[in-house]
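1. Coordinates only, no sequence provided:
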């Protein structure tokens, strides 16, 4: 029996911070770079190969403009703090005094960032409560708790197919409630009221006694 060495899974490409494209200048630069990449693509009869080339062109155009998203253990850690963490990692084996100083600076910065983050969260919650935006209030509290409840949003049409858009979902709910509450009135004579059997002994209206 011959054992085969397990193949290592290919490393996933880093996630890019595409929020940078919200800037008009960067978005225009991205569109220009993407147009140049598409102009250099050669036609291929293989659909999978064509898809791979398009994906690579998009990634090559995005990488210079959108830095990779760096992993955070806490949401309140700032980019500047992550820069200091990277610098501390380099100085650990080279310059120990610099490493100690950076370690102290990182602790102070993380404490300041944490306080600023929670102050902003408290301010946002107060503003949402004052404006009676209970959906925003509940969504923020649910995000802070770290608990998420998955919901099944698969809605079928009358023909058995699934809805694909918000408009189709609303239309399907309208059809459901129309069929549930809007119907023809009952036909024929009205139903007779139920017969109530009276007790065999009539009840007395006299004041009750102990006898």
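-> Thanks, I have the structure now. This one's a predicted model, so the numbers in the text were calculated from it and none came from an experiment.
2. C-alpha only now, for contacts and for neighbours.
-> OK.
3. how far away is residue 127 from residue 118?
-> Between residue 127 and residue 118 the computed distance is 14 Å (CA to CA, to the nearest Å).
4. before we move on, what about residue 145?
-> Taken as CA to CA, the spacing of residue 145 relative to residue 118 amounts to 14 Å.
5. what's the answer for residue 79, then?
-> Applying CA to CA, the value for residue 79 to residue 118 is 17 Å.
6. can you check residue 107 too?
-> Here the distance between residue 107 and residue 118 works out to 17 Å (CA to CA).
7. try residue 171
-> 42 Å.
8. What is the longest helix along the chain packed up against?
-> Under DSSP state H, the helix in the chain containing the largest number of residues is helix 96-130. Taking 3 or more CA pairs under 8 Å, 6 or more residues apart in numbering; DSSP states H and E as contact, the helices and strands that helix 96-130 lies on are helix 79-91, helix 134-145.
9. Just the angle for it relative to helix 134-145, thanks.
-> Between the axes of helix 96-130 and helix 134-145, defined by axes from the mean of the first three to the mean of the last three CA atoms, to 10 degrees, the angle is 150 degrees.
10. and helix 96-130, which residues are buried?
-> Applying a neighbour-count criterion of 16 or more other CA atoms under 10 Å, one finds 99, 102-103, 106, 109-110, 113-114, 117, 125, 128 buried in helix 96-130.
11. could I get those as CSV with distance to residue 57?
-> Conversion of those to CSV gives the following (distance: CA to CA, whole Å):
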residue, distance to residue 57
99, 40
102, 39
103, 40
106, 38
109, 39
110, 38
113, 37
114, 39
117, 37
125, 42
128, 43
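12. Comparison target below:
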């Protein structure tokens, strides 16, 4: 594990882009599969987009496929109500679909094209999106992505402490907090990740390298 490296948000994206550009996918894979894992308050989607924008200049194509496009239908996701933290932890993400339609397809032996989204949460229906080819680096931003068997090659975890989560989470999302407490306790996402972004303060992140980057 490296010493935390304080960075500006822009420098953080640049540093991660450099690391990913220098990391090869598995033999026979179309793309390096990267999780950008963190709660909404840490804005994993923004970081993924910022990193993806920097990769072509480093000779690597990049695509972003948000995990939010692979949530389950409302009949499953909200079966126990709209504010059940246990359901948020175990029932919201369609893990099988994300693996089957995205990660496996750019992994070793896959055809190299992915479904960019499966389910429209607002309309609560399938999006019927067409598959798109992906090569280089595939970034999948989202929450609670580790410990469920998804085939990521690299995991970047945006760590927000429990106290900071409580401080920064909007009132209408506070019900989700026990799900993230449980995630920390049961999965230890910061311990499993290859790169940990200390993100208690959005404007003052710090990067810790471990795992494959130790």
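-> Looks like it arrived, so ask away. Computed from a predicted structure; not experimentally measured.
13. Kindly provide the TM-score of these chains.
-> TM-score for the superposed pair, counting by TM-score structural alignment, normalised by the length of the first structure: 0.18. Supporting figures: 62 aligned residues with a CA RMSD of 5.7 Å.
14. Distance check, residue 31 of the first structure against residue 50 of the first structure.
-> Applying CA to CA to residue 31 of the first structure and residue 50 of the first structure gives a distance of 20 Å.
15. Reformat the helices and strands packed on helix 96-130 of the first structure as CSV; add distance to residue 167 of the first structure.
-> Putting those into CSV (distance: least, CA to CA, whole Å) gives the following:
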stretch, distance to residue 167 of the first structure
helix 79-91, 40
helix 134-145, 22
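16. Quickly compare the ones you listed and say which is most buried.
-> Compared across these, helix 79-91 shows the largest average neighbour count, a mean of 14 (mean count of other CA atoms under 10 Å).
17. who touches that one?
-> The contact list for helix 79-91 of the first structure (CA atoms under 8 Å, 6 or more residues apart in numbering) reads 98-99, 102-103, 106, 109-110.
18. out of these, who's nearest residue 134 of the first structure?
-> Compare each of the contacts of helix 79-91 of the first structure with residue 134 of the first structure using CA to CA and the shortest gap goes to residue 110, at 30.8 Å.
19. And the helix ranked longest in the second structure, what does it pack against?
-> Ordering each helix of the second structure by length in residues (DSSP H) puts helix 9-21 first. Secondary-structure packing of helix 9-21 of the second structure (3+ CA pairs under 8 Å, 6+ apart): helix 44-54.
20. Just the buried positions in the helix it packs on, please.
-> Buried residues in helix 44-54 of the second structure, defined by neighbour count with 16+ other CA under 10 Å: 44-45, 47-54.
21. Mind giving me the packing neighbours of the helix or strand residue 137 of the second structure falls within?
-> When secondary structure is defined by DSSP states H and E, residue 137 of the second structure falls within strand 136-142. Here strand 136-142 of the second structure is seen to pack against strand 31-37, helix 44-54, strand 62-64 when contacts are counted using 3+ CA pairs under 8 Å, 6+ apart.
22. Next, format those as JSON lines and append distance to residue 85 of the second structure.
-> Written out in JSON lines, the entries for these read as follows (distance: least, CA to CA, whole Å):
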{"stretch": "strand 31-37", "distance to residue 85 of the second structure": "18"}
{"stretch": "helix 44-54", "distance to residue 85 of the second structure": "20"}
{"stretch": "strand 62-64", "distance to residue 85 of the second structure": "27"}
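23. which one of these lies closest to residue 180 of the second structure?
-> For those, proximity to residue 180 of the second structure was assessed by CA to CA; strand 31-37 is nearest, at 11.7 Å.
24. Compute the inter-axis angle for the closest one and helix 44-54.
-> Computed with the same axes, to 10 degrees, the direction of strand 31-37 of the second structure lies at 150 degrees from that of helix 44-54.
25. Going by contacts, tell me the helices and strands next to strand 31-37 of the second structure.
-> Going by 3+ CA pairs under 8 Å, 6+ apart, strand 31-37 of the second structure lies up against helix 44-54, helix 104-106, strand 136-142, strand 154-159.
26. Now with 10 Å, please.
-> Secondary structure elements in contact with strand 31-37 of the second structure, counted by 3 or more CA pairs under 10 Å, 6 or more residues apart in numbering; DSSP states H and E, are helix 9-21, helix 44-54, strand 62-64, helix 104-106, strand 136-142, strand 154-159, strand 195-198.
27. Take those and write them to a markdown table, including distance to residue 34 of the second structure.
-> As requested, these are exported to a markdown table (distance: least, CA to CA, whole Å):
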| stretch | distance to residue 34 of the second structure |
| --- | --- |
| helix 9-21 | 9 |
| helix 44-54 | 9 |
| strand 62-64 | 10 |
| helix 104-106 | 11 |
| strand 136-142 | 5 |
| strand 154-159 | 5 |
| strand 195-198 | 11 |
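28. can you tell me which of the ones you listed comes nearest to residue 183 of the second structure?
-> Relative to residue 183 of the second structure, the nearest member of these by CA to CA is strand 154-159, separated by 11.5 Å.
29. measure the residue nearest to residue 159 of the second structure when sequence neighbours are not counted to residue 192 of the second structure for me?
-> Across the structure, with CA to CA, 6 or more residues apart in numbering as the measure, the residue nearest residue 159 of the second structure apart from its sequence neighbours is residue 198 (5.1 Å). In this structure, residue 198 of the second structure and residue 192 of the second structure are separated by 14 Å, where distance is defined by CA to CA.
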